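Visitor: fold the following, please.
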Amino acid sequence: MTESGTLTRADLAELLHSEIGLSRAACADIIERTLAHMCHAMSIGENVKISGFGTFVLRDKAQRVGRNPKTGQEVPIAPRRVLTFRASQSLRDRIVQAG
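Guide: Okay, the predicted model is just below:
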């Protein structure tokens, strides 16, 4: 991880390189292709499940009425598709143990 505490694509590629010994370029390509496949699946409406990690779930939200916090005026909120992440139980357990 970088000093900012964020795990980047480059960090993932470097970890993969150190674990399996492929070239850095090949490892970066593996990471990019994996993420591209995940993005494509979600763009066509499929959920993405990574066993032991979690599931990226697409949800369709219906139109609803919200309020402008400054004026209190009712404002319609358009229907939209949102992406959520549900961590697996094993990931949740690891997070609790680390904390």
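
Visitor: C-alpha only now, for contacts and for neighbours.
Guide: Noted.

Visitor: helices along the chain, start to end?
Guide: Assigned by DSSP state H, the helices in the chain fall at 9-20, 24-43, 89-98.

Visitor: closest one to Arg67 among those helices?
Guide: When the helices of the chain are compared for distance to Arg67 using CA to CA, the nearest one is helix 24-43, at 30.0 Å.

Visitor: here is the second sequence; please produce its structure so I can put it next to the first one:
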Amino acid sequence: MNKTELVDAIAAECDLSKTAAQRALDSVISNIVKAVAEGKTVQLVGFGSFGSGTRAERTGRNPRTGEEIKIAAAKTVKFSAGKAFKDAVNG
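Guide: Below is the predicted model:
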């Protein structure tokens, strides 16, 4: 399912116009991104939690030349699925 299909499903299920469903979905995504970028955790009970983490600097290897390279430290995004979500996927 892509974003357009998700908007169509939301519009149909919630009796909204596609434009209103699009705005609602964009708002949800934008607010999750904003909160995680600020270092907060977004927890949606039954669905899961979005948060941020850090990845330390490490040494890697260029696969083409075999030369060692330094890979800079970076912030990462983490998602942990909630119990209800896991149960739904597992049947």
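
Visitor: could I get the TM-score for this pair?
Guide: With the length set by TM-score structural alignment, normalised by the length of the second structure, the two chains reach a TM-score of 0.81; 91 aligned residues with a CA RMSD of 1.8 Å.

Visitor: hmm, back to that, out of the helices of the first structure, nearest to Asn68 of the first structure?
Guide: The closest approach between Asn68 of the first structure and any of those, judged by CA to CA, belongs to helix 24-43 at 30.7 Å.

Visitor: out of the helices of the first structure, which comes closest to Glu74 of the first structure?
Guide: helix 24-43 (31.5 Å).

Visitor: tell me, that closest one lands on which residues of the second structure?
Guide: Under TM-score structural alignment, the match for helix 24-43 of the first structure in the second structure covers residues 18-37.

Visitor: from Leu25 of the second structure, how far out is the aligned residue in the second structure for Ile95 of the first structure?
Guide: Ile95 of the first structure maps onto Val89 in the second structure, with residues paired by TM-score structural alignment. Separation of Val89 of the second structure from Leu25 of the second structure (CA to CA, to the nearest Å): 22 Å.

Visitor: so if I had to pick from these two, which one is more boxed in?
Guide: Neighbours were counted for Val89 of the second structure and for Leu25 using other CA atoms under 10 Å; Leu25 has more, 16 against 8.

Visitor: could you verify my assumption that that one touches Asp8?
Guide: No. Between Leu25 of the second structure and Asp8 no contact is recorded; they are 10.9 Å apart, counting by CA atoms under 8 Å.

Visitor: number of residues surrounding Glu19 of the first structure?
Guide: 9.

Visitor: equivalent analysis for Ala26 of the first structure, please.
Guide: Neighbours of Ala26 of the first structure (other CA under 10 Å): 14.

Visitor: could you do Glu32 of the first structure as well?
Guide: With other CA under 10 Å as criterion, Glu32 of the first structure counts 15.

Visitor: the residue lying closest to it once chain neighbours are set aside: how many residues sit nearby?
Guide: Sequence neighbours aside, Arg9 is the residue nearest to Glu32 of the first structure in space, at 7.9 Å (criterion: CA to CA, 6 or more residues apart in numbering). Counted by other CA under 10 Å, the residues lying close to Arg9 of the first structure total 13.
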